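> just coords:
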């Protein structure tokens, strides 16, 4: 690998403001250009994110961050790990990186033209090679530790409705072998052919059970589409087109948002909506391991109709003295029983549950909409919780 010279590093860093201003234009053109030359890559990239513009915008931010920190790549450590897990779950391989690099640099030339000179382009070529090697090396370690390679056929052995929006799928390996292990909090990618798009589409779903090797369980929210948001292609296919006995193709579990099972200190699990799925896996694992750790399960949802795993949580609290809960309903129905179905009306307010969540040396796991996680994180930090003990899961675009 060619090393970046001091001049090249300075040139890359100097282009960071350009990506701040023109990055989304460049990355949108990049995807259009790459898909025209390699239409088979549409099977890897989320086409809904392409249409909404979220994928190009995320890539633009990633390129900006890389350029701005080219002289201090240690600052990108968390982002590199996060993206590597996403890549590995999508089966991104070393041969994909030269394709991306060629069309990304080509898009820079197409959009900026004479505004970028050849020495700067040469610097970016070396910088991209450096980044590609970092990603390839990180992903290689993930593949080495994975339970299997690529997408593996699983048979749907059971389909269970959890709420008006969420349905669980119990997936057993089609070959009858072990389903393998995973860390609670991890996710898998499931790929389905979408007729409307004419391509396979992967989607990532958190595992929602404890690891035991017999099956994997994912719990899928039907994305009906609201406002400007389009209905979810794959989630609707899963709900309406995948029945018991069907075969789906699944990646090995990935994800760095995982429960630290070695600790004995308290755990606070905070979720909003479908963000409950990895929390269900974490709590199920603690119960299966007969952990004595103090656990507080905090969950928010719109109403009882969309409250998944309600019976499970109620049973866990009644059977295990170390497990507490705080369930918030934005809309309380006439038949909803406070203390049984829910605990508080309204949105999560940590001020109302401080005694149960502000625990010495606790670790906090947050999953839900980005605004929800940001709000809870800020509320915890404001009350003296060390940010290093707050862990979040963010799904979405992250492809380099």
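Everything's here; your move. Everything numeric in this text was worked out from a predicted model, so none of it was measured.

> when you work out contacts or count neighbours from here on, use the C-alpha atoms and nothing else.
Noted.

> how distant is stretch 349-360 from the center of its chain?
Here stretch 349-360 shows a centroid-to-chain-centroid distance of 26 Å under the convention CA atoms, centre = their mean, to the nearest Å.

> give me the buried positions along that stretch.
Judged by neighbour count using 16 or more other CA atoms under 10 Å, the buried positions of stretch 349-360 are 350, 356-359.

> which residues does stretch 17-35 contact?
Identification of contacts with stretch 17-35 by CA atoms under 8 Å, 6 or more residues apart in numbering yields 41-42, 53, 56-57, 59-61, 63-64, 99-100, 103-104, 106-108, 111.

> try stretch 255-269
81-82, 85-86, 183-187, 279, 282, 292-298, 357, 359-366, 391-393.

> go on, stretch 270-283?
For stretch 270-283, using CA under 8 Å, 6+ apart, the contacting residues are 166, 184-186, 206-210, 218-221, 259, 269, 297-302, 306-309, 364-369, 372.

> now with 7 Å?
The contact list for stretch 270-283 (CA atoms under 7 Å, 6 or more residues apart in numbering) reads 184-185, 206-210, 219, 221, 259, 269, 297-301, 365-369, 372.

> got it, and stretch 111-127?
Applying CA under 7 Å, 6+ apart, the set of residues contacting stretch 111-127 from outside is 2, 4, 8, 11-12, 26.

> at 6 Å instead, please
Contact with stretch 111-127 is made by 8, 11, as judged by CA atoms under 6 Å, 6 or more residues apart in numbering.

> second structure follows, compare the two:
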């Protein structure tokens, strides 16, 4: 992996680069979007750029990768790379874009750190960058080959279902009538839409239907409303306001690595909050189809029963499993149901130590659940998670 000489240089300069990484990534994006405005218009999430979360995610991934190389120079952080590569593949990232990123990233590093970036320092960090970039290119190439056709495909909305006041399910069928490849429970697709200003923005949505649902894809979209100075979700607002039965959307092939592995005899825990329920419903559907007989603990938190999207499916699929235990928490209006009032709390829930856990929801929720699972003896390696949007977990 990283050469011995570069390990020494990166270890010595990592505190300086790490302290300045936020400023570096801010300047990097500004430089790159000035030189290549089409990337912001048609590839990067403009909302995340406005909120600064994309910068945080990039800074976190660079710092995490460099730290791993220094601490484990003969190993590769495969889980992190896989998550990034799946997201890149769903966006259609190409190998030709990596030199563009490198050019503007290193220019930003020199801008911020100045004379501290000697030839030796530049060479070491260049090695870090290309180790990460080449690993991602290789993984993405394999993902594209597995997908068959990595390009965009047109899908017609054949049904629109209002799940809650802010969540709509779209069921789609390919316009060309051609075959539809299968997907794994927990995966997502990218949806590309043309907005009124001509931008073609892309967002990822989990496939919320059963994996064996034939030629129909199903996604459930939460309308994102801005708060605390953040903008409304451009694409989710567009889908809610403008997309009806008969509308045509562009979808990518399915991607994502938060998928059920070999779980034949393993106790499982599927924990979600809010719209994080979507991949968990697909996983429950798969487990029910497979006749999974081991214990499954189903955990979900929401604002209220009325805000719990796909609740009927959530309960129905869990009900088909012989050893499923369902635990719902609602912040309000839980009275009169079997749910608890308040936030998700696993302290009184029985969780076997050999449980394999899958988490999806807001970052604070996943932090709490992960901590409580570890306190119960669940191995950190058995706790898997999905983040909607930039992976800010890495940034911290």
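Now that the structure is in, tell me what you want to look at. Everything numeric in this text was worked out from a predicted model, so none of it was measured.

> TM-score them against each other, please.
The TM-score (TM-score structural alignment, normalised by the length of structure 2) is 0.91; 389 aligned residues with a CA RMSD of 2.2 Å.

> re earlier: just give me the closest of the buried residues of stretch 349-360 of structure 1 to residue 385 of structure 1.
Using CA to CA, residue 358 is the member of the buried residues of stretch 349-360 of structure 1 that lies nearest residue 385 of structure 1, at 7.8 Å.

> for the closest one, give its distance to residue 194 of structure 1.
Noted for residue 358 of structure 1: a distance of 45 Å to residue 194 of structure 1, by CA to CA, to the nearest Å.

> for residue 68 of structure 1, same thing?
According to CA to CA, residue 68 of structure 1 and residue 194 of structure 1 sit 38 Å apart.

> buried set for stretch 165-177 of structure 2?
166-174.

> scratch that, stretch 205-213 of structure 1 is what I was asking about
205-211.

> any of the contacts of stretch 255-269 of structure 1 buried? List them.
Looks like these have 81-82, 85-86, 183-187, 279, 282, 293-298, 357, 359, 362-366, 391-393 buried, using 16+ other CA under 10 Å.

> among those, which lie within helices?
Assigned to helices by DSSP state H, the following of these qualify: 81-82, 85-86, 279, 282, 357.

> and stretch 212-223 of structure 1, end to end?
Using CA to CA, first and last residues of stretch 212-223 of structure 1 are 29 Å apart.

> may I see the buried residues of it?
Applying 16+ other CA under 10 Å to stretch 212-223 of structure 1 flags 214-223 as buried.

> so which of the residues you listed is the closest to residue 158 of structure 1?
Nearest member of the buried residues of stretch 212-223 of structure 1 to residue 158 of structure 1, counting by CA to CA, is residue 217, at 9.3 Å.

> alignment lookup: residue 82 of structure 1 to structure 2.
Matched by TM-score structural alignment, residue 82 of structure 1 corresponds to residue 83 in structure 2.

> near the nearest residue to its match once chain neighbours are set aside, how many other residues are there?
Nearest residue to residue 83 of structure 2, sequence neighbours excluded (CA to CA, 6 or more residues apart in numbering): residue 257, at 6.3 Å. The criterion is other CA atoms under 10 Å. On that basis, residue 257 of structure 2 has 21 neighbouring residues.

> structure 1: which residue goes with residue 257 of structure 2?
Match for residue 257 of structure 2 (TM-score structural alignment): residue 256.

> with residue 154 of structure 2 instead?
For residue 154 of structure 2, the aligned position in structure 1 is residue 153, judged by TM-score structural alignment.

> same check on residue 384 of structure 2?
Checking with TM-score structural alignment, residue 384 of structure 2 has residue 391 as its match.

> residue contacts, the residue lying closest to its match once chain neighbours are set aside?
In this structure, residue 391 of structure 1 finds its nearest non-sequential neighbour in residue 365, 4.8 Å apart by CA to CA, 6+ apart. Taking CA under 6 Å, 6+ apart as the criterion, residue 365 of structure 1 is in contact with 269, 391-392.

> give me the subset of these that lies in strands.
269, 391-392 (DSSP state E).

> and residue 57 of structure 2, how far is that from residue 115 of structure 2?
Distance from residue 57 of structure 2 to residue 115 of structure 2, by CA to CA: 27 Å.

> and the two? which has more neighbours close in?
Each of residue 57 of structure 2 and residue 115 has its neighbours counted (other CA under 10 Å); residue 57 has more, 22 against 9.

> thinking again about what came up before, can I get the buried residues of stretch 349-360 of structure 1 in a markdown table with distance to residue 139 of structure 1?
Listed next are the buried residues of stretch 349-360 of structure 1 as a markdown table, based on distance: CA to CA, whole Å:
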| residue | distance to residue 139 of structure 1 |
| --- | --- |
| 350 | 38 |
| 356 | 39 |
| 357 | 36 |
| 358 | 36 |
| 359 | 36 |
